[in-house]
Structures are given as C-alpha cells and as structure tokens.
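Q: Next input, structure requested:
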Amino acid sequence: MRIIVVGAGEVGYHIAARLVQENHDVVVIDENPRVRERLQSELDVLVIQANGASPAALEEAGIEKTDMLIAVTDVDEVNLTACLLAREWGVRTKIARARNPELSASPFLQGGKRLGIDLLINPNQAVAEEIAKLVRIPAAAQAALFAEGRIQFLGVRVGAGAPILHTRLADLAPVQANHPFLIVAISRRGRLLIPDGQAAVEPDDKVYVVTRKESVPEFLRLLGHEESETRSAFLIGGGRIGLAVAQILEAEGVAVKVLERDPARCQFLADKLQRSLVLQGDGTDIRILQEEGIAQMDAVVTVSNDEATNILAALLGKRYGAAKAIALVQRPDFIPLAASLGIDAALSPRLVTAGVILKYVRRGKVVSLVELSDWEAESMELIVPAGAPVVGRRLRDAKLPADALVGAICRSEEVIIPKGDTVLAAGDRVILFTLPGSIAKVERLFGG
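A: All right, here's what the predicted structure looks like:
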C-alpha cells in the first residue's frame, strides 16, 4: 500500500519504520528539519518538510494515489484537517490521533465516523487501558488477551527461587500436559532470545509466554509468583491518564487513592471520581507515601506529566512497600532503563498508540496485536484463510522463519498449545510471536 504518515515524532517514526519493514510505500510529512534529516538517514521513505494540513504538501506527497493516511502530530486540529482533506481526495482509510477527549469521546463525532475518519485514537485512553491490564495481574510486566480472552500473553520476571530455574524447556512436558503453555521468548541481559527445547530459564530473566487463561496460576507458580487479586492501587498524578486509570479501576472494584500536586485539579478529580480517595501532595514526598499506606498497596502507578518524577516516585513506592510499581514514560528508550532500576512495568503512550494503529493497518489479516514494551517484537492473532500456504501442513514443515513461533491455536472452542506435529487448518485463530524482520514472510505464509 501507499501510505502517508503526517507527523514524525516518536509515534510517526515508529509507525513509518514498521511500515517500511513490511514493504509499504511510505511518505512522511513533518515541519521539523531535524526530523527530516533523521528520517532520510535511517529509513527508506520520501520525506516532505511541510505542515501536514497543507493541501499543497499533501499533493506533493501524492495524496491522489494514496491508500491510507495516518495523522499523528501533536496537534489534534492538524490531524483532523489532514484526514478531512484526505477524504476529499478519496483516500480509502484515514487514521488520526486526538488527545482531547472532547474530540475522541464525542458522541456527535461517533469516534470520527461523522468526519469520515476510520480510526480516531486517544493515546491517553489507550495507555490507561493497558495500565489497568497490568494492575489486574500483579506478577505481569506485560499482559494481553487473545481469542476473546481465552488465551493470555504475559511477560513475567522470574522470581527468586522459582521452580522453573535452570530447567530445560523440553523437560517441562509433564507440567505442560495438565497446564499447557509455551514460552515464546526470553529477555536476558539486554538480548531477546527465541528459545528451543534446550534453553533453560535463568535468574532475572523476563519470560514471555502464551497460555490458556486457566493455566496462568500454574505458570506464575513455576516462575516464583502466586496469583493474587489486586484490591488496592495508589496513583501518583491526576492528569488525563491518571483520571482514566482511576475510572477503570474503581469500576472494577479496586480501592484507589490518587495523589495530585495541583489543588484545583484535586477538586476536579474529586468531582469526577465516584469512590476514589483524592489527596493533594507531592508524589516523591516519602512522608506522604508512608502516611497514606503505600506499604499496604498492591500497586503504585505513576502517571504524572513528568517522566523523571514518574520513575523516581515508582522507585520510592516500591522501596517503601508497594507490591508492584508501574511507571508512565514518554520516551520509549526509558522503558528498559526503568526495568533495570527495578520498576515492574513501564509504558509509553506513544508506543501504545503506534501499536493500536499498526493493528488497524493490518486489519483483515491481523485480529489482534501487541508489541513487546521493551523490544522490537510482537505477538499477533491471525485467522488462517482457506488456501494459505500453511493449511494442512505440520508446523515443523510450515517453513516459518527462525525468529517466528506459533504460541497457540484456537480452533472452534478448543485452545491448542501446539507442537511440531500440530497441523494447521483453515479458520484457525493462530497466536504468533515474531521479530519485525519476519512479519512480511509470516503474513505471506498465513495469507490467502
């Protein structure tokens, strides 16, 4: 496809890079000359230095022969205008980022449909939903649901004294017979490994697994964790993301405390929230954290507008007794840094937004998609069409790339954790883990 990306910040750059890897014809429009230099030196894309809401710039980008426009600048109005212009040129698919909830959640705009926009994504709401998933599963550094919730994808740090330590994956067969799961990747000392049966789990590994929902407790036990229910959460930062997280959690029955520095914002939060306790103060003030019972909290979630504050507050929350620490960061390269400091999970709204958009770009082929938060890798759910090259083949004969792995198959009501002799059938929902360089080949193998 020919795709125009308007805006080349972290979201736009990440999307453009992935689209190029998948052999799309990509044009990027951005006003910043430094961005242009970076793109031209690092990606095989045409770059136009201009305002993305300019008809002249869109014409120069070849809007009349474009299949899709993705507008992800930091200015909502520019994104909406670019999509409106694309509609007038007959562009088939229009995607826009909109931070303002008065736009993204407006009943009148119908999620952008009234403007002819196919996907209108609010990054704050998207990341709030991801944070809520992580709060629900205390041991998980990353969590996603596939096959309508029947299959879970988890990233979990190996606990001290975990029963699975130093055990070859091939020797886990007796456990897997009753509690099927498949370890699809291991993050170890700055490297991402696609393991075979001879690989073994080592201390401090982060393990990525695909498993049936009912097998999650046993898998967590093997990694040295007990499954527990989250009953309380301490949110530091009451901005748009903090409010959205609090609303999701209190609707699920979690006891929420929100600590916000600005008194006026505290009053606003108190009016908006039904059962959460709103407190005014500094999230890095140890005295406040201790007085408000941080030691008894199942999770501390730091979602202020300053990522340095978020990292420090998450570390303090963990240091003074919170069971789990989740931090919001703006720069994706801070995610591995946060993990190395002992923060259980870190999320970037930009990467979450890019992941949602990439899933939409691949719709039809891809039912669901999740990117690893600290690696260029992803797990996706595909429906195998009749006539796909893999239909009727055993997995060991399917010629999958070395860095791609089928983690689970959902066939009618049955969930299968596959082995090498498992045969793929048309209509199977396949949960597949892959590195970026193999995405195009995987989609050819599973295409109709």
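Q: can we go C-alpha only for contacts and neighbour counts from here?
A: Noted.
Q: measure A50 to R99 for me?
A: When C-alpha to C-alpha, to the nearest Å is the yardstick, A50 and R99 sit 22 Å from each other.
Q: Just give the nearest non-adjacent residue to L312, would you?
A: Leaving aside its sequence neighbours, L312 sits nearest to T284 (C-alpha to C-alpha, 6 or more residues apart in numbering; 6.9 Å).
Q: Which strand or helix spans that neighbour?
A: Of the helices and strands defined by DSSP states H and E, none includes T284.
Q: Quick check: it touching I311?
A: No: judged on C-alpha atoms under 8 Å, T284 makes no contact with I311 at a distance of 9.9 Å.
Q: And these two? Which one has more around it.
A: Taking neighbours as other C-alpha atoms under 10 Å, T284 and I311 compare with I311 leading, 26 against 18.
Q: Second chain to compare with the first, below:
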Amino acid sequence: MEIIIVGCGKVGSTLAEQLSREGHNISIIDVNEQRVEEISNNCDAMGYVGNGGSYSVQLEAGIEKAHLMIAVTGSDELNLLCCLIARKAGNCKTIARVRNPIYSKEIQFIKEELGLSLIINPEYEAASEIARLLRFPSAIDINLFNKGRVELLSFRVGQDSPLKDTRINEIHRKFKCDILVSIVERGEEVIIPNGDVLIKKNDLVSIVAPHKEALDFFVKIGLVKNPVKSAMLIGGGKLSYYLAKKLIKSGINVKIIEEKLSRCEELTELLPRAMVIHGDGTDTNLLLEEGIEEMESFASLTGMDEENVLLSLYAKSRMKGKTITKINRIAYDEVINSLDLGSVIYPKYTTAAYILQYVRAMNNSIGSNVETLYKIKKNKAEALEFIVNESSKLIGKNLEELSLKKNVLICCINRNGMVITPKGQDSLQKGDHVIVVTTNVGLHDLSDIVRG
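A: Here you go, the predicted model:
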C-alpha cells in the first residue's frame, strides 16, 4: 500500500521502519530536515520536508494516490488537520494520534465528523495496560484477545517455582490446568516451544488461557496475588492522569508525586480523590516520607527513561509490591532486560501495534482478518487474533494435517464463546477466533501460517 506518515518522532519512525519492512511504500513528512533524511535512509522511504497540514506538501508527497495517511506529530490539532486535508485531497483512510485528555470524551464525535478511520491515544492505551497488570500483579505482561475473554500472560520462573525443570508436555498432567505455553524467553532467545521444551529458572514464560483458567494456574504454581490496593505514581503527565483515573475507579488509593507546582494544582482539580504531592520524585527521603515501603505498587512514569529505571530499582529495594517502569527509547534494550524492573511499558510500541493491526486488516481481503495484534518480546514476536471467514482455505482441516511454518503456534480457538485449547484433532470452522503466536512477524492472513 501507499502510506504517508506525518511526524518523525518515536512513533513515526517506528511505524516507518515496521511498515517498510512489511513491503509498503512509505512517504514521510516532517519539518525537521535532519530527521526526515535519517528515517528516509534507514527505512528506504520517500522524505518530504514541510508542514503535514499543508495541502501543497501533501500533494507533493502523493496524497492523491495514497491508501492511508497516519498523522503522529506532537500536536493533536495538527494531526486532525492533516487527516481532514488528506480526506478531502486524496479520499484515503486516515489515522490520527490524539493525546490531550480534553478530547477524551469527544473522541467518537471527532472520529465520525472528520471521517477518521482510527484515533489512537498512546498514554490512554498504556494506562489501560498498567491497570490490567495491577489487577493481576503476579504477571509481568498481559494482553487481551477476543474482547477480553482470552489472555496472554507472561511471568518469571523463580528458584522455588514448581514449574522449574518441568517439560511443557507434563504441565497439564501435573497441574490439571487447561492452559497453553506459547512463548519461552531465555536471555535474548525467544522460543516458540514444543512439548519437549524444559522450563528453566529465570525463564520468562507466556501462557494463553481464559482468565479463570489462568488464575487457577497461577494459584497452583504459587504466584497468585490479590489486586493491589495502593499505588504511588512518579510523574504527573498524561499517562499518570489516565492511570490514576482508572485506578481510583477500581477502588485503589493513588498517590502522585509531581515536581511542577502548576501541574500539581491541575491534577488536584482533575483528580480530587487522588493525593497529589508537590516534590521531586527522585528524592529518596521524600519517597520514604510518603510511605513507599508500605505501597503495594509503584510506577515510574516520568519523561526520562534513566530516571524511571533508577526509581524502579530503588522501589524494588524498598518494597515488596508491584513495580512498573515506563520506557520511551529502546536504545538500551539489553541493559534494561538484564535489570529487575518489574513490568516495562513501551507506549510507542503500543501505539505502533494498534496502527499495524489496522493496516494489516485493511490490506487483507483473503479469508481471515487480523482482529487483534500485539508486538511482544521487544518486537521479536507477535501474538495475533484472526477471525475465520467463509472463504478461508483452512476450514474443516484438522490442525495435525496443517503444514505450519516454523516458529508458529496456534494457541487458542474461541468458537461461539467456548474457548478451546487446540489439539491435533481439532479443526477450524467459519466464525472461529484463532490466536496465533509467532516469531515470523508480518502475517496478514490466517493462511500465512501454513507453508506454500
């Protein structure tokens, strides 16, 4: 497809890289000449220097032939203007990043009136992800499929875990739980496992199961914890605002520490049920005074990755509760992965994954569409949900008959609300929701999981 991306920040560059890798023709627009040149060279994209809200700049970038315009500049209003002009000039699909909380209650109206295909709010989506983790604090990562009926949860195997030195094909017999191990991450290696894989200490294991089954499994391996009742958030930005709002609604006591007095005053008005503290979140004396040692959860959500990392490490040394670390840049992935930071949240990955999901569904008209997509394991793997349409070539075939590509695993089939952990004799039927995990990134259709 012909895709134009306006805005060459963290999200724009990530999208350009991933969409280019998937074979789309990418054009990028930004006022920063150096950024345009850099991304153009890295992603083999056409670069245009200028304001994306300009009709003439969009014409130069080829809006008349474009299939999709993605506006992810730092300004919500510019993003909306870009999409409005694109709709009029090229009649293409449009996606806008809109982050300001003032628009959050008006998103549906804006989307309908401007004819937008998708509106994405990175901070809101990241807040939703964190809120899920605090409801199930034993998990390091949680992704939802099939409108929340099925979960993909990741957890670390500790020294005393009954899972340690257990083969995957022994789990069902040993724990009497209907779950499926979908990924084992061992150091830098991401494994799509078969039944013979032996789970080792410090492995990061991901399972796919309905919530009830997952909870039962966590109880049996000694990992279950009740949802948290208190949370300390460092940084009073948009993410903290959205998260605090969600946590307060769930009955969790929230304490926010923010350095700017004016922002503290805003948050006090916006979140009357939260305790907002004016102070430096990196001041260890302040953290101790405000009760970090008694907190059941701690989230470092400042705009500085280094600060967030150090804060989480300090919190780990002072409390036993859940820690969450926000990371914007990924230049130090290996270092971050080697540290015990609890759950790590990458808002730009969340944004890119939502947009990629839409692009793949838009690009596909074969037998099945990508309903849900998550980029997981630092982009080394994908978890996808497909819906089986009547024209799919895989309908009626037993799974054991399918010649699956290497490193592809069918994890779950949801048929009319009944969740099936797939076995060789199971087959796919029209209307099934199928969850697939793979390290072969870029699948567009369910038929892509089989060889030739």
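Q: After superposition, what's the TM-score here?
A: The TM-score (TM-score structural alignment, normalised by the length of the first structure) is 0.92; 444 aligned residues with a C-alpha RMSD of 2.3 Å.
Q: any idea how far the residue nearest the centre of the first structure is from G387 of the first structure?
A: Central residue of the first structure (C-alpha atoms, centre = their mean): V352, 4.5 Å from the mean position. Taking C-alpha to C-alpha as the measure, V352 of the first structure falls 33 Å from G387 of the first structure.
Q: before we move on, what about R18 of the first structure?
A: 27 Å.
Q: more crowded one of those two?
A: Neighbour totals were compared for R18 of the first structure and G387, and R18 leads with 17 against 13 (other C-alpha under 10 Å).
Q: Tell me which residue of the second structure lines up with that one.
A: Alignment note (TM-score structural alignment): R18 of the first structure maps to Q18 of the second structure.
Q: on average, how far is the one helix or strand that match maps to from the matching bit in the first structure?
A: Here Q18 of the second structure sits within helix 10-21, counting by DSSP H and E. Relative to the matching residues in the first structure, helix 10-21 of the second structure has an average distance of 2.2 Å after the fit, by mean C-alpha distance after the TM-score superposition for the first structure.
Q: Which secondary structure elements does that helix sit against?
A: strand 2-6, strand 25-30, helix 33-43, helix 347-363 (3 or more C-alpha pairs under 8 Å, 6 or more residues apart in numbering; DSSP states H and E).
Q: got those as CSV, with distance to I130 of the second structure columns?
A: Formatted as CSV, those follow (distance: least, C-alpha to C-alpha, whole Å):
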stretch, distance to I130 of the second structure
strand 2-6, 28
strand 25-30, 31
helix 33-43, 31
helix 347-363, 11
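Q: Of all the ones you listed, which one is nearest I179 of the second structure?
A: helix 347-363 (25.0 Å; C-alpha to C-alpha).
Q: Report the next helix or strand after that closest one in sequence order.
A: strand 368-376.
Q: Mean deviation, the next helix-or-strand element following that next one versus the first structure?
A: Next along the chain after strand 368-376 of the second structure, taking DSSP H and E as the criterion, comes strand 381-388. When the first structure is superposed, strand 381-388 of the second structure averages 1.2 Å from its matched positions, counting by mean C-alpha distance after the TM-score superposition for the first structure.
Q: Output the contacting helices and strands for strand 381-388 of the second structure.
A: On a contact count with 3+ C-alpha pairs under 8 Å, 6+ apart, strand 381-388 of the second structure meets strand 368-376, strand 433-438.
Q: May I ask you to confirm that I29 of the second structure is in contact with V49?
A: Yes: assessed by C-alpha under 8 Å, I29 of the second structure is found in contact with V49 at 5.8 Å.
Q: OK, contacts around A322 of the first structure?
A: Contacts for A322 of the first structure (C-alpha atoms under 8 Å, 6 or more residues apart in numbering) come out as 294-300.
Q: Flag every buried residue along stretch 337-346 of the first structure.
A: 338-339, 343-346 (16 or more other C-alpha atoms under 10 Å).
Q: would you turn those into JSON lines with distance to F234 of the first structure?
A: What follows is these, written out as JSON lines (distance: C-alpha to C-alpha, whole Å):
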{"residue": "A338", "distance to F234 of the first structure": "18"}
{"residue": "A339", "distance to F234 of the first structure": "19"}
{"residue": "I343", "distance to F234 of the first structure": "15"}
{"residue": "D344", "distance to F234 of the first structure": "15"}
{"residue": "A345", "distance to F234 of the first structure": "15"}
{"residue": "A346", "distance to F234 of the first structure": "16"}
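Q: isn't there a strand covering S391 of the second structure?
A: No: if the criterion is DSSP: H, G, I helix; E, B strand; the rest coil, then S391 of the second structure is coil and not within a strand.
Q: What residue in the first structure is paired with it?
A: Counting by TM-score structural alignment, S391 of the second structure corresponds to G387 in the first structure.
Q: And G303 of the second structure, by the same measure?
A: Matched to the first structure by TM-score structural alignment, G303 of the second structure sits across from N305.
Q: Look up how far L46 of the first structure lies from its match.
A: Separation of N305 of the first structure from L46 of the first structure (C-alpha to C-alpha): 33 Å.
Q: The stretch 51-200 of the first structure: strands as residue ranges?
A: Counting by DSSP state E, counting those that start in this stretch, the stretch 51-200 of the first structure has strands at residues 68-71, 93-97, 119-121, 140-146, 151-157, 181-188, 191-193.
Q: All set now, cheers.
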